[in-house]
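Engineer: no sequence for this one, just the structure:
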């Protein structure tokens, strides 16, 4: 069996205090130097286990220990679902990579960018490669995944370390879509969420907090999936609502307006993260409790958590938890299975790309 040693040396930039998930203040962004094999000797190459198929899972990333556990559980689920493949896992966010390595929340983990794992997979010459996005909607972050895979397929990823063109010409590259890729999947997810939370919906509002994209970054017009999911859930109960932290017109105050328009002005509101994992957004923007998460002078401020916002507007906020943490979607086996099914049914990269960009030649 051919053995390829792992050489993983990454130059960490200065860490800032901003959250891993996102931050619009450029001064708070962690800056990562350009990597090349020449000056960093970075290669994420793993000895093949005798299999000719590889699955690369691409998450945005996180620094929370409960999120690491969700990633581990997801990788194990994929290994069980794809016994004929080697399964790899990576983060697309440089900031999350840096801060996970630094142990921002106590546990240190080393994750790497897709380009290094893709180069490793190519160097090991797997015959078939599945790249699975663990995003919820096909928005900005998924567009970045698509760009990464296209660059790999075009042999343009790592400077001065090009892969074998003959290999790349023959390798099968499949692209797995995000959770809510089309309207049929919206309906499927709505049914599964109702199966999980119908008892809560019988007692009060069940509000899901997704991420969403700012208007300028709404790739593939994916924000509509949140509206569609709310509509699909309300077929089961008027008590289901779906909002975001970053989609204009669908913030927590917009959710409350829609609730009041249906005469829901008080009562319990159960809060759940509509994100792959429960990271900074779930712990802070959604579930943050106490004075640090409420500014009465700016009640709709994005710094005010959903928990405090609804508590201060006549509702009783409840954040269901498991092992003292809210859950992300990857921790719900029936929802996670949809991602697995996407991988099993993943189109070849060229077909998937042209279905998203029909004008492309």
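Structural biologist: Okay, I see it. In this text the structure is predicted, and so the values were computed from the model without any measurement.

Engineer: From now on I want contacts and neighbour counts done on CA atoms only, so please keep to that.
Structural biologist: OK.

Engineer: which helices and strands does the top helix by length along the chain pack with?
Structural biologist: Longest helix in the chain by number of residues (criterion: DSSP state H): helix 183-201. Packing partners of helix 183-201 (3 or more Cα pairs under 8 Å, 6 or more residues apart in numbering; DSSP states H and E): helix 224-233, helix 333-344.

Engineer: most centrally placed residue in the protein?
Structural biologist: Nearest to the geometric centre of the chain sits residue 135, at 3.7 Å (Cα atoms, centre = their mean).

Engineer: before we move on, back to that, mean neighbour count added to the helices and strands packed on helix 183-201, as CSV?
Structural biologist: Below are the helices and strands packed on helix 183-201 laid out as CSV (neighbours: other Cα atoms under 10 Å):
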stretch, mean neighbour count
helix 224-233, 20
helix 333-344, 18
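
Engineer: what about stretch 260-279, distance to the chain center?
Structural biologist: Here the centre of stretch 260-279 is set off from its chain's centre by 20 Å, with Cα atoms, centre = their mean, to the nearest Å.

Engineer: in it, what counts as buried?
Structural biologist: By neighbour count with 16 or more other Cα atoms under 10 Å, stretch 260-279 contains the buried residues 264, 266, 268-279.

Engineer: and what of stretch 232-243?
Structural biologist: Buried residues in stretch 232-243, defined by neighbour count with 16+ other Cα under 10 Å: 232, 233, 237, 238, 239, 240, 241, 242, 243.

Engineer: okay, now the one to match up with it:
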């Protein structure tokens, strides 16, 4: 059996090592008898890494082809996506193209699928940022957002924060809802905040985190919020750096391994 960890990818070497690599290493440490390989779904990022760093990382289809050429017929795929959004759907389409060529192939869950996942992630993020929770700081996470129905994960995670009594925790997205404008409206409505902590709700700290969130351009979240009178602090760390998040992926991988061993997902 082989475990293929599939990520969208990143062109930032530190995030590649500290976020994606850290998740892969956690899975590798938990399944020492199985080979763990890496694949990306973004061909743009693959081209950047090849041209700039001469780094060869497999596109997901190429990783599957290589496995078949090496007579690997049992595979667990662990996506590092946060949700079953558009990128996850693309991955599933690729898996279906190849399913008939494997004896068994199982795709593990992304990070946020079941209620237990949301409970765990909300608790992990709250624990990670507790030192900033001083009564006058709004703790805001920036997600990517998607056109897919799974965009509702942001609302659901927000509800989990509320259930925990973390009313000063807010979630916005770059490309969907809730928007930064909605977050700003909520901050003004609360009327108690002097400071804002910004942190990406993404596996890696990539372009969105470094530019859309923490950049110096006028429309960045940092500049927008500073313009509203808040003292803004940015943390440029993807959630893949958090050991407890890594272990959630390990848990999902373990569930998929169990399915592969106990449930015959043979030829569709």
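Structural biologist: Here it is on my side, so go on. Note that the structure is predicted; figures quoted are calculated from it, not measured.

Engineer: TM-score for this pair?
Structural biologist: After superposition, the two chains reach a TM-score (TM-score structural alignment, normalised by the length of structure 2) of 0.91; 259 aligned residues with a Cα RMSD of 1.9 Å.

Engineer: Can you show me the strands along the stretch 1-150 of structure 2?
Structural biologist: 2-7, 35-40, 58-59, 74-79, 104-107, 137-143 (DSSP state E, counting those that start in this stretch).

Engineer: got the contact list for the longest one?
Structural biologist: Okay, so that is strand 137-143 of structure 2. Applying Cα atoms under 8 Å, 6 or more residues apart in numbering, the external contacts of strand 137-143 of structure 2 come out as 129, 132-133, 154, 168-174, 187, 193-202, 209, 213.

Engineer: Now with 7 Å, please.
Structural biologist: Applying Cα atoms under 7 Å, 6 or more residues apart in numbering, the external contacts of strand 137-143 of structure 2 come out as 168-174, 193-202.

Engineer: quick revisit: what about the strands of the stretch 1-150 of structure 2, which gets the closest to residue 118 of structure 2?
Structural biologist: strand 137-143 (14.6 Å; Cα to Cα).

Engineer: how far does the closest one sit from the chain's center?
Structural biologist: 16 Å.

Engineer: okay, the angle between it and helix 115-128?
Structural biologist: 130 degrees (axes from the mean of the first three to the mean of the last three Cα atoms, to 10 degrees).

Engineer: Which residue in structure 2 aligns with residue 191 of structure 1?
Structural biologist: Alignment note: residue 191 of structure 1 maps to residue 123 in structure 2; criterion TM-score structural alignment.

Engineer: What about its match, how many residues nearby?
Structural biologist: 14 (other Cα atoms under 10 Å).

Engineer: next one: residue 62 of structure 2
Structural biologist: 13.

Engineer: how much space is there between it and residue 130 of structure 2?
Structural biologist: According to Cα to Cα, to the nearest Å, residue 62 of structure 2 and residue 130 of structure 2 sit 43 Å apart.

Engineer: Check residue 161 of structure 2 too.
Structural biologist: For residue 161 of structure 2, the distance to residue 130 of structure 2 (Cα to Cα) stands at 13 Å.

Engineer: which residue in structure 2 lines up with residue 173 of structure 1?
Structural biologist: Counting by TM-score structural alignment, residue 173 of structure 1 lines up with residue 105 in structure 2.

Engineer: contacting residues for its match?
Structural biologist: 74, 75, 76, 99, 265.

Engineer: which residue in structure 1 lines up with the first one?
Structural biologist: The alignment partner of residue 74 of structure 2 in structure 1, by TM-score structural alignment, is residue 128.

Engineer: show me the residues around that match that make contact.
Structural biologist: Residue 128 of structure 1 neighbours (Cα under 7 Å, 6+ apart): 52, 53, 54, 171, 172, 173.

Engineer: Just confirm the fourth one contacts residue 127, I think it does.
Structural biologist: Spelled out, it's residue 171 of structure 1. Yes. Counting by Cα atoms under 7 Å, residue 127 is a contact partner of residue 171 of structure 1 at 5.1 Å.

Engineer: For the closest residue to residue 331 of structure 1 other than its chain neighbours, grab the count of nearby residues.
Structural biologist: Nearest residue to residue 331 of structure 1, sequence neighbours excluded (Cα to Cα, 6 or more residues apart in numbering): residue 70, at 5.9 Å. Residues within reach of residue 70 of structure 1, counting by other Cα under 10 Å, total 21.
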